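Student: sequence unknown, structure follows:
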């Protein structure tokens, strides 16, 4: 039951080539920078993992975090809602060079596809993107006189997420906007790895404040002073 006996390197050591990895965050808010950098360090040391499919709201910024992971060439495919942001140069360069694939998903659909994956719902219908290029080759159906587009669930082999407080059993709380996609991704992955600012003994977290129950969490790693993507980029950091 104790899910805290891991350091950052151990927490990501078994992510294989070709894995689908969900990474939490909305821009820098709730992004597990330390877990991402640990995965990048492993790639630089061993050449693995590679050919990853990443599921994230955006495509990273600058040369840190998700942007650095894309820049180093580990990512084969990106599923996201906002591939262009303040400084998404790594993705833009890779995409123009045809070195990375993109599946663009409207943000509401993106969140619901992940939620469906966690809830065991294979598909659902939405009017969003109907009649656009994003609807190409997808089934449609009529409900109450209106046409809807079928979207499939999103699931992953691993999820890397960031929370505020976690206990030994993997129960998690979040800080403000850092909650975003993290709870949904925790439910939709076979193995969920959470970095938290503080680990407390089991029973120390008020059950009423638990957002992600420990049943959805595989590993918990304490990072007491996590870095923030925006601050790193303002400092000109290159990872």
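Tutor: Good, I have the coordinates. None of the values given here were measured: they were computed from a predicted structure.
Student: Could you use CA atoms for every contact and neighbour count after this?
Tutor: OK.
Student: list the contacts for the closest residue to residue 213 other than its chain neighbours?
Tutor: In space, and not counting its chain neighbours, residue 213 is closest to residue 171: 4.7 Å by CA to CA, 6 or more residues apart in numbering. With contact taken as CA atoms under 8 Å, 6 or more residues apart in numbering, residue 171 is in contact with 210-215, 217.
Student: Would you mind checking those for buried ones?
Tutor: With burial judged by 16 or more other CA atoms under 10 Å, the buried subset of those is 212-214, 217.
Student: Show me which of those is closest to residue 17.
Tutor: Set against residue 17, the nearest of the buried ones among the contacts of residue 171 by CA to CA is residue 217 (21.8 Å).
Student: Report the contact partners of the spatially closest residue to that closest one that is not a sequence neighbour.
Tutor: Counting by CA to CA, 6+ apart, residue 192 is the residue found nearest to residue 217 once chain neighbours are left out, at 5.0 Å. Neighbouring residues of residue 192 by CA under 8 Å, 6+ apart: 158-161, 186, 216-219.
Student: and the gap between residue 192 and residue 63?
Tutor: According to CA to CA, to the nearest Å, residue 192 and residue 63 sit 25 Å apart.
Student: can you check residue 6 too?
Tutor: From residue 6 to residue 63 the distance is 26 Å (CA to CA).
Student: Please identify which of the two sits among more neighbours.
Tutor: In terms of neighbours (other CA atoms under 10 Å), residue 63 is the more surrounded of residue 6 and residue 63; the figures are 23 against 14.
Student: for comparison:
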């Protein structure tokens, strides 16, 4: 029952080239940076990543991207990473863009064993009609379009079919975790972490504070240990601010 692994490199050592990964966090908030760093050091490549976004140019998943380790990304927002845009437009990276709520529900559905669901989100847009570029060619033309989504009408309203997401592995970050894998997230750092933890076949959680089983009240557990296979305590975490905005000082 003790799922603790003290060495991040050991925790991710069996992730192979070509694996699918669900990676938690929102912007730079709540990202599993220690596990991402270990994966970068391991040299694993050809990765198919599912995450709300892809970090920034020098942090988070942006580090793997800059090193050429990511083949495909499923995300809802990618506007903070210039290298991401360069690779996508140059035909080096395959990108599936999906509405944020749909992405969240696709991960949740995968974790709950629901194969697909209908939603109005994206209806009448390139997300649904097959005109969204999945991959560009080197000459700038569209090489591959995302497939058109199945549509169905319920009670006079149209919906599109979205398929659930499950991945080989999930990397998540939690404020507190116990040795059985029960996790607690702090505030907005929980965004997408719980969903990714559910969607991964093997979920690896880095935790800022490791406690003993029973120390987390049952009603405060955000992700139960049944979804988590490995727990990695991290001594310190560099929590960067994605966009720092400060007020100009008021002159005397």
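Tutor: Yep, that arrived. Note that the structure is a prediction, hence the values are computed from the model and not measured.
Student: circling back to that earlier point, out of the contacts of residue 192 of structure 1, list just those in helices.
Tutor: residue 186 (DSSP state H).
Student: Most neighbours of all the contacts of residue 192 of structure 1, which one?
Tutor: Per-residue neighbour counts (other CA under 10 Å) across the contacts of residue 192 of structure 1 peak at residue 186, which has 32 neighbours.
Student: Would you confirm that it contacts residue 157?
Tutor: No: if you go by CA atoms under 8 Å, residue 186 of structure 1 and residue 157 don't touch, sitting 10.8 Å apart.
Student: picking up where we left off before, give the aligned equivalent of the residue nearest to residue 217 of structure 1 in structure 2.
Tutor: Residue mapping for residue 192 of structure 1 onto structure 2 gives residue 203, with TM-score structural alignment as the criterion.
Student: so how far is residue 173 of structure 2 from the corresponding residue of structure 2 for the residue nearest to residue 213 of structure 1?
Tutor: Under the alignment (TM-score structural alignment), residue 171 of structure 1 pairs with residue 182 in structure 2. From residue 182 of structure 2 over to residue 173 of structure 2 the distance is 12 Å, taken as CA to CA.
Student: one step back: and the residue nearest to residue 217 of structure 1, how far from residue 64 of structure 1?
Tutor: 22 Å.
Student: Equivalent analysis for residue 171 of structure 1, please.
Tutor: 28 Å.
Student: got it, and residue 225 of structure 1?
Tutor: The value you get for residue 225 of structure 1 to residue 64 of structure 1, if CA to CA is used, is 17 Å.
Student: So the two - more neighbours on which side?
Tutor: For residue 225 of structure 1 versus residue 64, the count of surrounding residues by other CA under 10 Å is larger for residue 64: 23 against 10.
Student: Pull the contacting residues for the aligned residue in structure 1 for residue 221 of structure 2.
Tutor: Aligned counterpart of residue 221 of structure 2 in structure 1: residue 210 (TM-score structural alignment). Listed by CA under 8 Å, 6+ apart, the contact partners of residue 210 of structure 1 are 171-173.
Student: how many other residues sit next to the counterpart of residue 122 of structure 1 in structure 2?
Tutor: Counting by TM-score structural alignment, residue 122 of structure 1 lines up with residue 115 in structure 2. Neighbour count for residue 115 of structure 2, taken as other CA under 10 Å: 14.
Student: Also residue 43 of structure 1?
Tutor: Neighbours around residue 43 of structure 1, by other CA under 10 Å: 17.
Student: do residue 163 of structure 1 as well
Tutor: 27.
Student: Quick one: average offset of the strand or helix carrying it versus structure 2, please.
Tutor: When elements are assigned from DSSP states H and E, residue 163 of structure 1 belongs to strand 156-167. Comparison of strand 156-167 of structure 1 with structure 2 after fitting gives an average deviation of 0.4 Å (mean CA distance after the TM-score superposition for structure 1).
Student: list the helices and strands that strand packs on?
Tutor: Contact partners of strand 156-167 of structure 1 among helices and strands, from 3 or more CA pairs under 8 Å, 6 or more residues apart in numbering; DSSP states H and E: strand 20-23, strand 172-173, helix 182-187, strand 189-200.
Student: thought residue 179 of structure 1 was touching residue 163?
Tutor: Yes: using CA under 8 Å, residue 179 of structure 1 is in contact with residue 163, at 7.3 Å.
Student: any common contacting residues for those two?
Tutor: residue 30.
Student: Residue 205 of structure 2 is in contact with residue 171, isn't it?
Tutor: Yes: in this structure, residue 205 of structure 2 is within contact of residue 171 by CA under 8 Å, at 6.0 Å.
Student: Find residues that contact each of the two.
Tutor: Common neighbours of residue 205 of structure 2 and residue 171, counting by CA under 8 Å, 6+ apart, are residue 32.
Student: In contact with the closest residue in space to residue 178 of structure 2 that isn't next to it in sequence, which residues?
Tutor: Using CA to CA, 6+ apart and skipping residues adjacent in sequence, the residue nearest residue 178 of structure 2 is residue 211, 4.6 Å away. When contacts are counted by CA under 8 Å, 6+ apart, residue 211 of structure 2 is found next to 176-179.
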